[in-house]
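J.: Just a sequence and a predicted model for now, questions to come.
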Amino acid sequence: MTKKSTIKVEQVNTQIVNWLKSYAETTKVNGFVVGISGGVDSAVTSTLCAQTGLQVLCVEMPIHQHESHVSRAKEHIEQLKKRFSNVSSVQTDLTSVFETFKKEVPTNFDENKLNLTLANTRARLRMTTLYYHAGVHGLLVAGTGNKVEDFGVGFYTKYGDGGVDLSPIADLMKSDVFALATYLGVPDSILTAQPSDGLFGDEKTDEQQLGASYDELEWAMLEDENKNSSDNYTEREKKVFEIYKRLNTINQHKMNPIPVCVINRI
């Protein structure tokens, strides 16, 4: 179940860059800040932002980060700064902040729930850090979520990596992101790495967390959107579709607007 992107990469690249530039000019900001993880989504997003000619600040925010993630992030940032004079970078090591936070909250809970909650805490500390840098430099926080993550399975942290000012690649499937990454010359180390959110301090991949690959989830998302019949699905396809529907259902609270109790004033 391998998905091949059908986007016209040059056209899409131009469209997103123009959209970013127009939005920044309309909102009268200096440019963008992007959290760099060592993954393909943040690499593509930062490269798109760099092409606007506006200020781009790449931020590394390690928290007990696996060395492979750190090295990929550094490689991408150094490459980007060589290519674009408007790109700068800063590292904000949040490990001590994270450890201090853990000392101040109770941790005697179910291990699985605790680990997931702490992983989401990492993402929220990073969001706060990005908005700090955005505030002092007059920048917008550019999101790095793709369409499958943001609108398919909700694979992001609410008010963590989901807390952004604008989302330049959120209408691109993961296969589209990889196609654009190849076109943009993203380092091979990133292109060949297994996607991982890096929130657990190890090499746990997104596929291990989700139970299905991005190619499979793209297929399921399109099947669901097109309301295709499941009569002819293989056993694996049935399993993948089940995973997709379950995640899509339980994560609607992330994808929908915050519920508001509207008061009847008559």
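T.: Yep, that arrived.

J.: Going by C-alpha atoms from here, please, whenever you check contacts or count neighbours.
T.: OK.

J.: Excluding chain neighbours, what is closest to Thr182?
T.: Nearest in space to Thr182, with sequence neighbours left out and distances taken as C-alpha to C-alpha, 6 or more residues apart in numbering, is Leu191 at 7.6 Å.

J.: State the number of residues packed around the one you found.
T.: By other C-alpha atoms under 10 Å, the residues close to Leu191 number 17.

J.: Which residue ranges of the stretch 101-250 of the chain form helices?
T.: 111-137, 147, 174-184, 188-191, 206-210, 214-225, 235-250 (DSSP state H, counting those that start in this stretch).

J.: Pull out the buried positions in the first one.
T.: Buried residues in helix 111-137, counting neighbours by 16 or more other C-alpha atoms under 10 Å, are found at 118-127, 129-131, 133-134, 137.

J.: Just the closest of the residues you listed to Val59, please.
T.: Of all the buried residues of helix 111-137, Val59 sits closest to Leu130, with 7.4 Å by C-alpha to C-alpha.

J.: Can you tell me the element Pro257 falls in?
T.: Under the criterion DSSP states H and E, no helix or strand holds Pro257.

J.: where's it relative to Lys158, distance?
T.: Using C-alpha to C-alpha, to the nearest Å, Pro257 is found at 12 Å from Lys158.

J.: here comes the other one, which I'd like you to weigh against the first:
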Amino acid sequence: MTKKSTLQVEKVNTHIVNWLKTYAENAKVNGFVVGISGGVDSAVTSTLCAQTGLKVLCVEMPIHQAHSHVTRGREHIEQLKKRFPNVTHIETDLTSVFEDFKKNVPDSTDTCRLHLSLANTRARLRMTTLYYHAGINGLLVAGTGNKVEDFGVGFYTKYGDGGVDLSPIADLMKSEVFLLGDYLKIPNSILTAAPTDGLFGDERTDEDQLGASYDELEWAMTEAEEGKSANDFSGRKKEVFEIYRRLNTVNQHKMNAIPVCLIPNPLK
């Protein structure tokens, strides 16, 4: 369903790298910290950061992580370190922290809500960890969200992977991130793997959770931006458009600024 991209990959790469370097220099920080998941978004983001020549700390944060995710992430980190001397890495295993957290909060009989809350807890523990590493090293937390996730369907955790200092790839669709990843020569194991957030400790993919592929959701996002409605389509296209609209609606609380209760002047 996705239209063929006209992305000028080399120029986009240069533009993002210059943007990152300028932002970091103006902020007077030493570089960036990036959480590495074994997915294409974090691989592309960390490679873009590495090209700035500034310090880049890649952080692995396993929590009962699927072996395939760990393997892909480490393959990328080792490749990146060989290519860029400014890249270092550290592993902070959060499994015991996560298990201690579960022991100290109430359980729930609503299995669906419980599993989702715990998945979001993983993301928030990782956000806290990234900011710790950023704080002691004078770094910025670089976000790894892409456009369809961040502004289309809101497929991220509020104050988890959504808690970042800057977002270098948030104006790129997922398909464009893959194009950039291919240009940057990130490991083929990552480019060919089915996207997954890894928050449930199993092999479920993003498509399993969303009900549609990224190509389909990119198509729906483009159509929605052009003012189309579900009534303009039939069959699978109608189904995908409705999935996109539903997710875009229920996740507006992530995409919009925090609502502030404004007090009328006469009451102050």
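T.: That came through, no problem. Note that the structure is predicted; figures quoted are calculated from it, not measured.

J.: re earlier: the residue nearest to Thr182 of the first structure: what's it in contact with?
T.: Counting by C-alpha atoms under 8 Å, 6 or more residues apart in numbering, Leu191 of the first structure touches Val40, Phe178, Ala181, Thr182.

J.: What distance do you get for the second one to Gly53 of the first structure?
T.: Here the criterion is C-alpha to C-alpha. By it, Phe178 of the first structure lies 23 Å from Gly53 of the first structure.

J.: Which one of those two is surrounded by more residues?
T.: Phe178 (21 against 15).

J.: ok, the more buried one touching Ser42?
T.: No. In this structure, Phe178 of the first structure is not within contact of Ser42 by C-alpha atoms under 8 Å, at 11.4 Å.

J.: Now for the residue nearest to Gly211 of the second structure when sequence neighbours are not counted, how many residues are close by?
T.: Distance criterion C-alpha to C-alpha, 6+ apart; nearest residue to Gly211 of the second structure, sequence neighbours excluded, is Ile243 at 7.3 Å. For Ile243 of the second structure, the neighbour count with other C-alpha under 10 Å is 20.

J.: Please name the residues that touch Ile243 of the second structure.
T.: For Ile243 of the second structure, the contact set (C-alpha under 8 Å, 6+ apart) comprises Leu210, Gly211, Ala212.

J.: State the distance from it to His15 of the second structure.
T.: From Ile243 of the second structure to His15 of the second structure the distance is 33 Å (C-alpha to C-alpha).

J.: Just the strands from the first structure, written as ranges.
T.: Secondary structure of the first structure, counting by DSSP state E: strands at 31-35, 55-60, 87-91, 139-141.

J.: Need those strands in JSON lines (columns: distance to Tyr233 of the first structure).
T.: Shown next, in JSON lines, are the strands of the first structure (distance: least, C-alpha to C-alpha, whole Å):
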{"stretch": "strand 31-35", "distance to Tyr233 of the first structure": "39"}
{"stretch": "strand 55-60", "distance to Tyr233 of the first structure": "42"}
{"stretch": "strand 87-91", "distance to Tyr233 of the first structure": "47"}
{"stretch": "strand 139-141", "distance to Tyr233 of the first structure": "41"}
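
J.: okay, those strands, which one's buried deepest?
T.: Greatest average neighbour count among those goes to strand 31-35 (a mean of 27), per mean count of other C-alpha atoms under 10 Å.

J.: Residues touching that one, excluding its own?
T.: Contact with strand 31-35 of the first structure is made by 24, 42, 45-46, 49, 54-61, 126, 130, 133-134, 138-144, as judged by C-alpha under 8 Å, 6+ apart.

J.: Let me know whether Lys254 of the first structure touches Gly154 as I believe.
T.: Yes. Applying C-alpha under 8 Å, one finds Lys254 of the first structure in contact with Gly154, separated by 6.6 Å.

J.: follow-up on the earlier one: could you dump the contacts of Ile243 of the second structure into a markdown table and include distance to His89 of the second structure and neighbour count?
T.: Putting the contacts of Ile243 of the second structure into a markdown table (distance: C-alpha to C-alpha, whole Å; neighbours: other C-alpha atoms under 10 Å) gives the following:
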| residue | distance to His89 of the second structure | neighbour count |
| --- | --- | --- |
| Leu210 | 32 | 16 |
| Gly211 | 34 | 15 |
| Ala212 | 34 | 17 |
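
J.: And the nearest residue to Met173 of the first structure once chain neighbours are set aside, how close does it get to His66 of the first structure?
T.: The shortest distance from Met173 of the first structure to any non-neighbouring residue, by C-alpha to C-alpha, 6+ apart, is to Lys147 (5.2 Å). Distance of Lys147 of the first structure to His66 of the first structure, computed by C-alpha to C-alpha: 26 Å.
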